[in-house]
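> sequence unknown, structure follows:
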């Protein structure tokens, strides 16, 4: 990173995974500690609240209560309704490849909650800083799914490495991005919420670049469920790009 920039990084724990906040600022005009602390606390509060409401592992969460049938419609929060609508829309648009009922036919939106949470928190807590402060760039990363932004008209660029699914200590590609989102899904680390196919076109990993993380996350999950041939046909309707890794470790860029 150029010497005229400084980076502040904070890791938060939620949803049984690490979330990393990165703030990039000019050394000549760093953010005050108060702004950083307030922002970090707000992000952490949102992550913990979303974890409490949407975790399928917590008996008191809204998702668990809905699964048991003891959450009445008047108890649906605005967030619960938004996620439910997004999950239903994703299921319809992908012809069932994205399936919020993969969990023994019980509603479980795990496949999109992380991406949705990161995007919404970024929009509410982080993106405004790029217009109201001297912050150069900011990103929120949840286990490899990232929403990132750069101050308008600034040349700063994020460099995002994609891990090799066969060896997570190696990278198979690197993207240079300013504003947007990147999501990676695969059977090696995230397959617990994806029902995959067993054909010769099956994929072990899919990385999607998009303007927002909700779309990227849904498409990455759907790619693993669909397999390469079906997904390639499906994405002709989307202005997106990324890479696919099949079981023979062949990499396809699109």
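Sure thing, it's come through. The shown structure was predicted, so the numbers you read here are calculated from the model rather than taken from an experiment.
> make it CA atoms for all contacts and neighbour counts henceforth
Fine.
> give the buried residues for the longest helix belonging to the chain.
Scanning the chain for the helix with the most residues, using DSSP state H, yields helix 33-54. Neighbour-count burial for helix 33-54, counted by 16 or more other CA atoms under 10 Å, picks out 39-40, 43-44, 46-47, 50-54.
> put this beside the first:
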């Protein structure tokens, strides 16, 4: 998926095979959903060679989740940019969340799966640092999870440049943020909501405040911060 993944699993019952299966799942997702592989199902759908209803079950699941995210965000999350088809904004978070669930099912008592800085946690304790987009190598905030399930996703231009646009205009959001982090229970939602809220620009804070069970942390290009708590 063009980024680095790491997996940490705690528990006496976790086997090397469980870790291998988590890695195999992530590689499978990359092969099926990559927009850079000509033979992937997503690329074939984009070219009109494969009807979505004829795609693999996991592709149909992602398409349903993308439609749900579009409805939840009033169209700020979308798979269609510039007339194309790209569900990448949801796939990574969904894949990481599923990988973490697989490790729990294999007997792990604590799980941390990190996909390019977006993290799914189970058990605890865990501490997740949120990178400071204005000062590389420094941490802007820390998310702590003692027990339970928690996901942390960050969107912004610091690592990959400006890659999130307003889907209504096709341009970068006005008054764009340096970074926006969303914390909630599952990484599928955290990832899509962080992407959509970043695209909203100045509307992001009010929208996030209206979402139940969501914590958010944002930094502006001049170093100012704001946060949202449930």
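The structure has been received and is ready for your questions. Here the structure is a predicted model, which means the values were calculated and not measured.
> report the two of the buried residues of helix 33-54 of structure 1 separated the most.
Maximum pairwise distance in the buried residues of helix 33-54 of structure 1, criterion CA to CA, is 22.4 Å, between 39 and 54.
> got a list of contacts for the longest helix of structure 1?
10, 12, 14-15, 21, 58, 60-64, 113, 117, 121, 125-126 (CA atoms under 8 Å, 6 or more residues apart in numbering).
> where does the equivalent of residue 90 of structure 2 over in structure 1 land in three-state SS?
Matched to structure 1 by TM-score structural alignment, residue 90 of structure 2 sits across from residue 112. Under the three-state scheme (DSSP: H, G, I helix; E, B strand; the rest coil), residue 112 of structure 1 adopts helix.
> filter the contacts of helix 33-54 of structure 1 to the buried ones?
Buried by 16+ other CA under 10 Å: 12, 14-15, 21, 61-64, 113, 117, 121, 126, out of the contacts of helix 33-54 of structure 1.
> filter the residues you listed down to just the ones in helices.
Those of those lying in helices (DSSP H): 62-64, 113, 117, 121.
> residues in contact with the aligned partner of residue 6 of structure 2 in structure 1?
Alignment note (TM-score structural alignment): residue 6 of structure 2 maps to residue 20 of structure 1. By CA under 8 Å, 6+ apart, residue 20 of structure 1 lies in contact with 9-12, 140-142.
> of the residues you listed, which are still contacts in structure 2?
Retained in structure 2 by both residues aligned by TM-score structural alignment, their matches' CA atoms under 8 Å are the following of the contacts of residue 20 of structure 1: 140-142.
> which residue numbers in structure 2 go with stretch 83-91 of structure 1?
On structure 2, the counterpart of stretch 83-91 of structure 1 by TM-score structural alignment is residues 62-70.
> residue nearest the centroid of structure 2?
residue 191 (2.8 Å; CA atoms, centre = their mean).
> and that one, what's its match in structure 1?
Aligned partner of residue 191 of structure 2 by TM-score structural alignment: residue 217.
> give me the spatial nearest neighbour of that match, chain neighbours excluded.
residue 183 (5.2 Å; CA to CA, 6 or more residues apart in numbering).
> which position in structure 2 aligns with that neighbour?
With TM-score structural alignment as the criterion, residue 183 of structure 1 lines up with residue 153 in structure 2.
> so its match sits in a strand?
Yes: counting by three-state DSSP, residue 153 of structure 2 is part of a strand.
> tally up the residues packed near it, please.
Neighbourhood size, residue 153 of structure 2 [other CA atoms under 10 Å]: 29.
> SS state for the closest residue to residue 22 of structure 1 other than its chain neighbours?
Residue nearest to residue 22 of structure 1 in three dimensions, not counting chain neighbours: residue 9, with 4.6 Å by CA to CA, 6+ apart. What three-state DSSP gives for residue 9 of structure 1 is strand.
> what's the match for residue 9 of structure 1 in structure 2?
Going residue by residue (TM-score structural alignment), residue 9 of structure 1 aligns to a gap.
> residues in contact with residue 105 of structure 2?
Contact partners of residue 105 of structure 2, counting by CA under 8 Å, 6+ apart, are absent.
> likewise for residue 195 of structure 2?
Counting by CA under 8 Å, 6+ apart, residue 195 of structure 2 makes contact with 77, 89, 155, 164.
> what are the ranges of the helices in structure 2?
Under the criterion DSSP H, helices of structure 2 are mapped to 16-33, 41-46, 57-72, 88-105, 187-200, 204-209.
> those: which one's closest to residue 221 of structure 2?
When the helices of structure 2 are compared for distance to residue 221 of structure 2 using CA to CA, the nearest one is helix 187-200, at 13.0 Å.
> mean shift between that closest one and structure 1?
Here the mean offset of helix 187-200 of structure 2 against structure 1 after fitting is 0.7 Å, by mean CA distance after the TM-score superposition for structure 1.
> that helix: how far from the chain's middle?
With CA atoms, centre = their mean, to the nearest Å as the basis, helix 187-200 of structure 2 stands 7 Å off its chain's centre.
> before we move on, back to that, any chance of the helices of structure 2 in JSON lines, with distance to residue 175 of structure 2 too?
Formatted as JSON lines, the helices of structure 2 follow (distance: least, CA to CA, whole Å):
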{"stretch": "helix 16-33", "distance to residue 175 of structure 2": "32"}
{"stretch": "helix 41-46", "distance to residue 175 of structure 2": "32"}
{"stretch": "helix 57-72", "distance to residue 175 of structure 2": "22"}
{"stretch": "helix 88-105", "distance to residue 175 of structure 2": "21"}
{"stretch": "helix 187-200", "distance to residue 175 of structure 2": "9"}
{"stretch": "helix 204-209", "distance to residue 175 of structure 2": "11"}
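> nearest to residue 136 of structure 2 among those would be which one?
That would be helix 187-200 among the helices of structure 2, by CA to CA, at 20.0 Å.
> the residue nearest to the centre of structure 2 against residue 117, yeah?
No: counting by CA atoms under 8 Å, residue 191 of structure 2 does not reach residue 117; the two are 10.6 Å apart.
> find the residues that touch each one of these two.
Joint contacts of residue 191 of structure 2 and residue 117 (CA under 8 Å, 6+ apart) are 153-154.
> ok, residue 23 of structure 1 touching residue 130?
No: using CA under 8 Å, residue 23 of structure 1 is not in contact with residue 130; the gap is 10.2 Å.
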